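Chemist: Any chance you could fold what I've pasted below:
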Amino acid sequence: MSKQVQVHGALFLVALIYGSNYSIAKEVMPTYVGPFGLIVIRVVSAAIFFGVFSRMVTKEKIVGRADNLRAIACGVTGVAINQLCFFAGLNLTAPINAALLMVIVQVVVLIFSAILLKERVGKRKVSGILIACTGALLLISNSQSEATTGNIWGDLLIILNASSFGMYLVLVKPLMQKYKAVTIVSRIFTVGAVLVVPFGFSQVLAPNYSAFPVSIWLAILFMVFAVTIIAYLLNTWALRFANPSLVGAYIYLQPVMAILIAVGVGKDVFTLEKALYALLIFAGVYLVSRTKQHAVTKEKIKERHV
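Modeler: The predicted structure follows:
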C-alpha cells in the first residue's frame, strides 16, 4: 500500500470518527451520563494516556514562565471551555446543527489571528467571514422554531465552543514551533482535567454504571479511545505527509459524515433550510481558507475535541 493511500485512509478515518461522535455522544447523554460527567471521563482519560505517552516517548518539558503560562491558556481554551461548551451544546441541539457550526472554526481562527497576531485580512476573507456568519446566524435563528430539531441555546454554546477552540489554535502556534506535539497535548489535557473535574465530578458519580447496556459502554469507550486518542495519533501521523489543501478537503468531509450518520441512525433530520445554510457556511469558509493564512489553521484545525 502506497504512502499516499495510507494518508488518505488515515484522514478519512479521522473524519469518520469525528463525524460519528456527534450521534454517538447523543446516545449516551443525558440519559446515562450527564454532558459534564462525560467530559470528565474523556479528558481525565486522555490526560493520563498522553501524560504516560509523553514521558515514555519524548521526555520533553515545557520551560520558561511565558511558555508555561501560554500552555495553561491553551488548556483553558482548547480543553476546558472548548469541551464544556461542546458537550453542553450538543446535549441541547441537534447533531447536524453542531457539525455545521463547527466548520466556522477556520473563520474564528482568522479573526483571532487578525486581532492577536495582527494578520492582514483582505476583502476576500472579509467576504468569507460575512457569508459564513450569515449562514450560522440563519441556522441559529431557525432553531427557535418548534418545527426544527435544533436548539438556539445549544447552537450558541457550539459557537462559543468554536470561538474558544479558534483562540486555542492561535495561542498554541508558538508552542508547536518549539516543542513536540505530544508534549503540548499532554500539558493542555492535564490543565483541562483539573478545570473540568469540579464541573462534572457529581455527574460522574451519579450513574448506576452496572446497569449500563453494552452499547453504552462501547459508545463511551469510542469517545475516549477513538475520538480523543486514536484520531489524534492518526491525524498527527497523516499531517507529516499531507499537504494543506488535502487536509482542508477532509475538514469539509467531517460535517458531511456527521450528517449522513445522524440521518442514517435517526438522530436528526436534514431539511432544505439546513442544506441552504450549510452552503452559505461552506462557501464562506472556502473563501477564508483559499488564500494563504496561518499555518495553524491548516495543520491544527482537525485536532478536536473533541
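
Chemist: all contacts plus neighbour counts: C-alpha atoms, from now on.
Modeler: Noted.

Chemist: For Thr183, the count of nearby residues, please.
Modeler: Residues lying near Thr183 (other CA atoms under 10 Å) number 22.

Chemist: Excluding chain neighbours, what is closest to it?
Modeler: Ser54 (5.8 Å; CA to CA, 6 or more residues apart in numbering).

Chemist: State the distance from the one you found to Arg42.
Modeler: To Arg42, Ser54 is 18 Å away according to CA to CA, to the nearest Å.

Chemist: again, but for Ile129
Modeler: 32 Å.

Chemist: for Gln177, same thing?
Modeler: 27 Å.

Chemist: what about those two, which has more around it?
Modeler: It is Arg42, of Gln177 and Arg42, that has more neighbours when counted by other CA under 10 Å, with 24 against 9.

Chemist: Would you mind pointing out the helix or strand that one falls in?
Modeler: Secondary structure assignment for Arg42, by DSSP states H and E: helix 35-57.

Chemist: Next SSE downstream of that helix?
Modeler: Following helix 35-57 toward the C-terminus (DSSP H and E): helix 65-75.

Chemist: what does that following helix rub up against?
Modeler: 62, 168, 171-172, 175, 184, 187-192 (CA atoms under 8 Å, 6 or more residues apart in numbering).

Chemist: now the other sequence, so there's something to compare against:
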Amino acid sequence: MSKRTLAILAAIGATTIYGLNHTIAKGIMPHYMGAYALVELRVIGAAFLFWCMSFLGPKEKIEKKDFLRLFICALLGMGFNMLVFFKGLSLSTPINSAVLITTTPIIVVLLSAILIKEKVLPLKIVGIAIGFLGALGLILLSSETRQDAPNIPFGNFLILMNSILYGSYLITAKTLIEKYHPFTFMKWLFFLGIFICLPFGYEELATTDWSALNFDAVWRIGFVIIGTTFCTYLFNIFALTQLKASTVSAFVYVQPLIGILFALITGQDRLTTVKIVAACFVFVGVYLASKKPKRIVEH
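Modeler: Predicted coordinates:
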C-alpha cells in the first residue's frame, strides 16, 4: 500500500473519529460526569501522551519571546474552546454539534479578513453570510425538548463560540506551528491547558462518582482522550506529509455526514426540518467560503 493511500486512510480515520465523537462524548455527559470534568481529563490524558511521544521528535526549547503567544494559543485552543464545546454538547444534541462545528472554515476566513487583513472575495462573503444564517437558524429556531439536552439554543450558541475560538487559535498558532515540531508544540499546549481548565473542572472532578463509571463510560472517556484528541492529531500530521493541505481540509465535509448518520443509527438524535434546512445552509456556506478562486491564465 502506497504512502499516499495510507495518508488518505489517515485523513478519513481522523474525520471519522471527529464525526463519531459528537455522539460518543454526548453519552458521557451529564449522566456520568460534567462537561468540564471531561475536558480536564482530556487535556491531562493528551498532555501525558504527547509528552511521551515528544521523545521521538527533536529536542527543542520554546524561546522566551514565544511563551506569550503559546499561552494565548493554549487559552484559545486547549482551554476555552474545549470548555465551551463540551458544555455546549452537554446542553444540545449530536446532530446540532456535528453541523455547527463545520462552520470553523467560515470563521477562519472571516477572522483572517479582520485580524490579518486577508482579502475576501465576494463569493466568500456570500458563503460566510449563508453559513451564519444556517448557524443562527439552529440557535434561534431549535424548539426541541429533551431530557439529555436541557438548553439546546444556548448549547448551540456555545458550540458556535467553539468554532470562533478555534478559528482564532488557528490564526494565532500559525507562526508557532511553522517554527516548532508538532510534538513540541502540542505537549506544551496541553500542559498549559491542564492549568487553564482546572478552575472549571476541579469541582466537577471532585464530585464525580468514580465508582459509578462502568465499561460504557470508561471506553467513551478513553475514546475522547486517545481517539478524538491524540490519534486524530497524529493522523492529520501524517496525512499532511503526503497530501496537500487543501486535500486534507476537504475532509471537513465528511465529518458532519458521519456525525449525523451515527447519531441516527444509534438512536441518539433525530432529524427535524430546522436541522435539515440549517445544515444545507451551513454546508453551502462552508463550500463557498472555502472555494479557491480560479487562476486567470494570461496568454
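
Chemist: circling back: and the helix holding Arg42 of structure 1, how far from structure 2 on average?
Modeler: Here helix 35-57 of structure 1, set against structure 2 after superposition, deviates by a mean of 1.5 Å using mean CA distance after the TM-score superposition for structure 1.

Chemist: From the chain's centre, how far out is that helix? Work that out for me.
Modeler: How far helix 35-57 of structure 1 lies from its chain's middle: 16 Å, per CA atoms, centre = their mean, to the nearest Å.

Chemist: ok, and what's touching that helix?
Modeler: 29, 60, 79, 83-84, 87-88, 91, 182-183, 185-187, 189-190, 192-193, 196-197, 199-204, 223-224, 228-229.

Chemist: Let's have the contacts of helix 65-75 of structure 1 in CSV, adding neighbour count and distance to Lys292 of structure 1.
Modeler: Shown next, in CSV, are the contacts of helix 65-75 of structure 1 (neighbours: other CA atoms under 10 Å; distance: CA to CA, whole Å):
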residue, neighbour count, distance to Lys292 of structure 1
Ile62, 16, 30
Tyr168, 25, 20
Leu171, 23, 19
Val172, 23, 19
Leu175, 18, 21
Ile184, 23, 25
Arg187, 22, 30
Ile188, 25, 28
Phe189, 28, 30
Thr190, 22, 33
Val191, 23, 32
Gly192, 28, 31
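
Chemist: before we move on, back to that, mind listing what's buried in the helix holding Arg42 of structure 1?
Modeler: By neighbour count on 16 or more other CA atoms under 10 Å, the buried set for helix 35-57 of structure 1 is 35-47, 50-51, 54.

Chemist: Next: stretch 222-230 of structure 2.
Modeler: Per 16+ other CA under 10 Å, stretch 222-230 of structure 2 contains these buried residues: 223-230.

Chemist: Identify those among these that sit within helices.
Modeler: Among these, no member falls in helices (DSSP state H).

Chemist: Any idea how far stretch 98-105 of structure 1 is from the middle of the chain?
Modeler: Remark: stretch 98-105 of structure 1 is offset 9 Å from the chain centroid, using CA atoms, centre = their mean.

Chemist: Stretch 17-37 of structure 1 now?
Modeler: Using CA atoms, centre = their mean, the offset of stretch 17-37 of structure 1 from its chain centre is 14 Å.
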